[in-house]
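> Requesting a structural model of the entry that follows:
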Amino acid sequence: MTIRLPDARGRLGTYEPRRAPLARSAAAPFTSRTFFAAAHVVADPYADVSPGSPAVVDWDATLAFRRHLWSHGLGVAEAMDTAQRGMGLDWAGAAELIRRSAAEARAAGGRIVCGIGTDQLPAGSVAEVRTAYEEQLAVVEEAGAQAVVMASRALAAAARGPEDYLETYGHLLRQAADPVILHWLGPMFDPALEGYWGSGDLDAATDVFLEVVAAHPDKVHGVKISLLDARRETDLRRRLPRGVRCYTGDDFHYPELIAGDEQGFSHALLGIFDPLCPLAAQAAQVLDTGDAKGFRALLDPTVELSRHLFRAPTRFYKTGVVLLAWLAGHQEHFTMVGGLQSARSLPHLATAYELADGLGLFPDPDLAQARMRSLLSVYGVAR
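Below is the predicted model:
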């Protein structure tokens, strides 16, 4: 059975969905790389909310999705930007998400890291930024999780130059009970982070970032780079102190960065691994055998989908991620906190469906097709 889908020009074309998903191998622990999926949250579709009001989360569905990720061997990167931090999920909701997911991780035996930022502070002084970071670090440490120190909009606005970043991060790292992951999120993901590390020059910013790491190598487990620049990530990776890991956050070049080269490789902490979970797990198992070509053969075809979901304005990639979770049967609706389901056009969503279906990402292709038809009908597309 075919389905009519609109293209970027608004013209309807005919697409014939797959009849069966790709076969998947059984889950097994990964040995050569660490894979974290930055996970989305599931909104409560029956909550009576308005734009700007606190998010209401469907906790059962949200935690069930995390169990899905763990069941395939991936770790969960919790309360990151994929969970709509600063785009519908406020700090109170994120703190509850961290507590619940960390408890679920202990029960399931899954690995979890949790994002900390300063989103309870819309604006403030550098001293207030430090206090906000400390508050969030305490929540993550009390939950028994490892912290990912995310970039701060408030610090980007308050900092006078590189010295404020060095002081703020140095202070926080000295407070941390255990090594953390430092996250450099580029302005393509959040325009408010332009000029982070005290400079709009990425070379100068990289030097400051590496200065923070070099000053506290015992408190930095790893760094996560989300700049969508493979060359820059590779160069930065080679300059890290021994023992500090690089986690790629590059949703455009992840296969080559994870596969690596003769001088090293990146681990992964990626939003695209939310919808790619089973396929990413299969690729990780292939890489564990030393078969880099087989790994690339599995993951390279997924880049077209990832580039589509993360195309500019990149920060709205969450809409496509949640669409695919709904089509795959991981939740019963296509509703997002903050109403972000409206952030992408119907042609964009239709292409996401077609690309994901072509990769065999839907466990039940008939369900995915039926749900896509129901979405199309809302927009007035006749059968």
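> rest of the way, CA atoms for contacts and neighbours
Noted.
> quick one, helices of the stretch 1-150 of the chain?
59-71, 91-108, 126-142 (DSSP state H, counting those that start in this stretch).
> I'd like to know how far the residue nearest the centre of the chain sits from residue 254.
With distances taken as Cα atoms, centre = their mean, the residue of the chain nearest its centroid is residue 271 (2.6 Å). Applying Cα to Cα, to the nearest Å, the value for residue 271 to residue 254 is 11 Å.
> here's the other one to compare against:
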Amino acid sequence: MTEIDLPGHGRHRMSEPLRLPPAATPPASRVAYAAAHVVADPLGHNAPGAPAAVDWDTTLAFRRHLWSLGLGVADAMDTAQRGMGLDWPATRELIRRSGAEARAAGGLLACGAGTDQLDPGTHTLATITAAYQEQLTVVEEAGARPILMASRALARTARGADDYLRVYGDLIGSSARPVILHWLGEMFDPALAGYWGSGDLDTATATVLALIREHADRIDGIKVSLLDAEREVALRRALPAGVRLYTGDDFHYPELVRGDGLGHSDALLGVFDPIAPVAAAALRALDEGDLDRYDALFAPTLPLARHLFAAPTFHYKTGVVFLAWLAGHQEHFTMVGGAQSGRSVPHLVELFRLADAAGVLPDPDRAADRMRRLLAVAAPLG
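Below you'll find the predicted structure:
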């Protein structure tokens, strides 16, 4: 097997990649979305603060890859660098293009509607609602299920739970189809601290449950990314019948999706982007009742996921794109907003080792060659 010298680790021998049968159909026992990244145009002016220049062909090819595995695509989410390099004009185009691709492929698609076209600062609740509505219209016209993303503008402006209930109640009532709510913890975005009107999570949970119970027939589910498995299970058990809990917990997803005697979580996960073939195979095993295989497939991905989403968690997108480059889904390690600088060389070296151990690098020779080239520039060994 191929070997590579890694700083701090010496000589590393590459593992055999997993050989998994293709999956052409979605899992039957769970709804599963992979939150997908965008591929930057490497010759675009993707500096911090510049308008995003996207390689549309490669971005859409990656979505077709996810659909070919039977996974749904959650697009225009934080994994696609919403609020961290992907501006609203590029997001709008992404939603429209992904909608067309989903129709052609027959793939499941949900897209984020937010308020990131607004300038930073405080806005009225009416302005925030109108911004949401503008984006909601784009998502609906694309044929995608709407995800009402957590809003930085609303977090700045709201004076308490009633403001959240008012804005979300208006949006849910006006949506053409049931929505997915989105609770993104401050580890993913510090600007969302105190979402739902309180820094106390028990109080915030009570607010979001009140919203869901009032509009249960108009809510498909809620995506929860708090990295707190016990809290997620408690919320899941409190939801009205028919409302899904989509786990966004990239630290505990195997146990949460596996479930217990009282229920399970469905999945809307950023980590499913780099581990998509393994995730699809694990969900097939779950469909077949083969829990031992399910556990065996997911277990090696957990150390990878926990390193990928290590603090500062909001830089996990850098690792996602790095792994996509190593796996051959794109020909460069460049990101919109210059976000490839978000992780250190030692972090990326460890990510490489863990991805290899998890079997998610389909061509070890290519992955090792790309890692060597990165190290030659970023951390020459002498």
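> Any idea what the TM-score comes out to?
TM-score for the superposed chains, counting by TM-score structural alignment, normalised by the length of structure 2: 0.97, backed by 378 aligned residues with a Cα RMSD of 1.0 Å.
> ok so, going back, nearest to residue 327 of structure 1, out of the helices of the stretch 1-150 of structure 1?
In terms of Cα to Cα, the element of the helices of the stretch 1-150 of structure 1 nearest to residue 327 of structure 1 is helix 59-71, at 13.5 Å.
> so the residue nearest to the centre of structure 1 makes contact with residue 75?
No. In this structure residue 271 of structure 1 lies outside contact range of residue 75 using Cα atoms under 8 Å: 12.0 Å.
> Counterpart of residue 168 of structure 1 over in structure 2?
Under the alignment (TM-score structural alignment), residue 168 of structure 1 pairs with residue 167 in structure 2.
> Report the contact partners of residue 144 of structure 2.
Listed by Cα atoms under 8 Å, 6 or more residues apart in numbering, the contact set of residue 144 of structure 2 reads 99, 108, 109, 110, 111.
> ok, now which ones touch residue 187 of structure 2?
Counting by Cα under 8 Å, 6+ apart, residue 187 of structure 2 touches 226, 311, 312, 313, 314.
> quick one on the thing from earlier: the helices of the stretch 1-150 of structure 1: which one's closest to residue 303 of structure 1?
helix 59-71 (19.8 Å).
> picking that back up, which one of the contacts of residue 144 of structure 2 sits closest to residue 156 of structure 2?
residue 111 (23.2 Å).
> excluding its backbone neighbours, what's nearest the aligned partner of the closest one in structure 1?
Alignment note (TM-score structural alignment): residue 111 of structure 2 maps to residue 114 of structure 1. Nearest non-adjacent residue to residue 114 of structure 1, counting by Cα to Cα, 6 or more residues apart in numbering: residue 78, 4.6 Å away.
> swap in residue 21 of structure 2?
Using Cα to Cα, 6+ apart, the closest residue to residue 21 of structure 2 is residue 281 (7.8 Å).
> How about the contacts made by the one you found?
Per Cα under 8 Å, 6+ apart, neighbours of residue 281 of structure 2: 20, 21, 23, 294, 297.
> Next, format these as TSV and append distance to residue 212 of structure 2.
As requested, those are exported to TSV (distance: Cα to Cα, whole Å):
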residue	distance to residue 212 of structure 2
20	39
21	39
23	34
294	31
297	34
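> Excluding chain neighbours, what is closest to residue 92 of structure 2?
Distance criterion Cα to Cα, 6+ apart; nearest residue to residue 92 of structure 2, sequence neighbours excluded, is residue 138 at 6.9 Å.
> Contacts only, for the one you found.
By Cα under 8 Å, 6+ apart, the contact set of residue 138 of structure 2 is 92, 95, 96.
> rerun that using 10 Å as the cut-off
The neighbours of residue 138 of structure 2, taking Cα atoms under 10 Å, 6 or more residues apart in numbering as the test, are 91, 92, 93, 95, 96, 99, 111, 112, 113, 144, 146.
> Give me the buried positions along the helix or strand hosting residue 206 of structure 2.
Here residue 206 of structure 2, judged by DSSP states H and E, is contained in helix 201-214. By 16 or more other Cα atoms under 10 Å, the buried positions in helix 201-214 of structure 2 come out as 204, 205, 207, 208, 209, 211, 212, 213.
> Stretch 319-339 of structure 2 too?
Neighbour count says stretch 319-339 of structure 2 has 319-327, 329-330, 332-339 buried, by 16+ other Cα under 10 Å.
> separation between residue 146 of structure 2 and residue 131 of structure 2?
Taking Cα to Cα, one finds residue 146 of structure 2 at 14 Å from residue 131 of structure 2.
> I misspoke; the intended subject was residue 81 of structure 2.
Counting by Cα to Cα, the separation of residue 81 of structure 2 from residue 131 of structure 2 is 19 Å.
> Quickly note the distance from the residue at the greatest distance from the centre of structure 2 to residue 376 of structure 2.
The C-alpha centroid of structure 2 is most remote from residue 382, which lies 37.8 Å away (Cα atoms, centre = their mean). Distance of residue 382 of structure 2 to residue 376 of structure 2, given as Cα to Cα: 9 Å.
> and what of residue 254 of structure 2?
Residue 254 of structure 2 is 36 Å from residue 376 of structure 2, by Cα to Cα.
> between these two, who's got more neighbours?
Using other Cα atoms under 10 Å as the criterion, residue 254 of structure 2 and residue 376 rank with residue 254 on top: 22 against 12.
> Quick one: residues in contact with the helix or strand harbouring the more buried one.
Applying DSSP H and E as the criterion places residue 254 of structure 2 in helix 253-258. Residues from elsewhere that reach helix 253-258 of structure 2, judged by Cα under 10 Å, 6+ apart: 29-32, 227, 229-230, 232-233, 245-249, 259, 263-269, 271-272, 279, 282-283, 286, 291, 294-295, 297-299, 301-302, 305.
> Identify each buried residue in it, please.
Quick answer for helix 253-258 of structure 2 (16+ other Cα under 10 Å): 253, 254, 256, 257, 258.
> Same check on stretch 164-179 of structure 2?
Neighbour-count burial for stretch 164-179 of structure 2 [16+ other Cα under 10 Å]: 164, 165, 167, 168, 171, 172, 175, 178, 179.
> Check stretch 258-271 of structure 2 too.
By neighbour count on 16+ other Cα under 10 Å, the buried set for stretch 258-271 of structure 2 is 258, 264, 265, 266, 267, 268, 269, 270, 271.
> Understood, closing this out.
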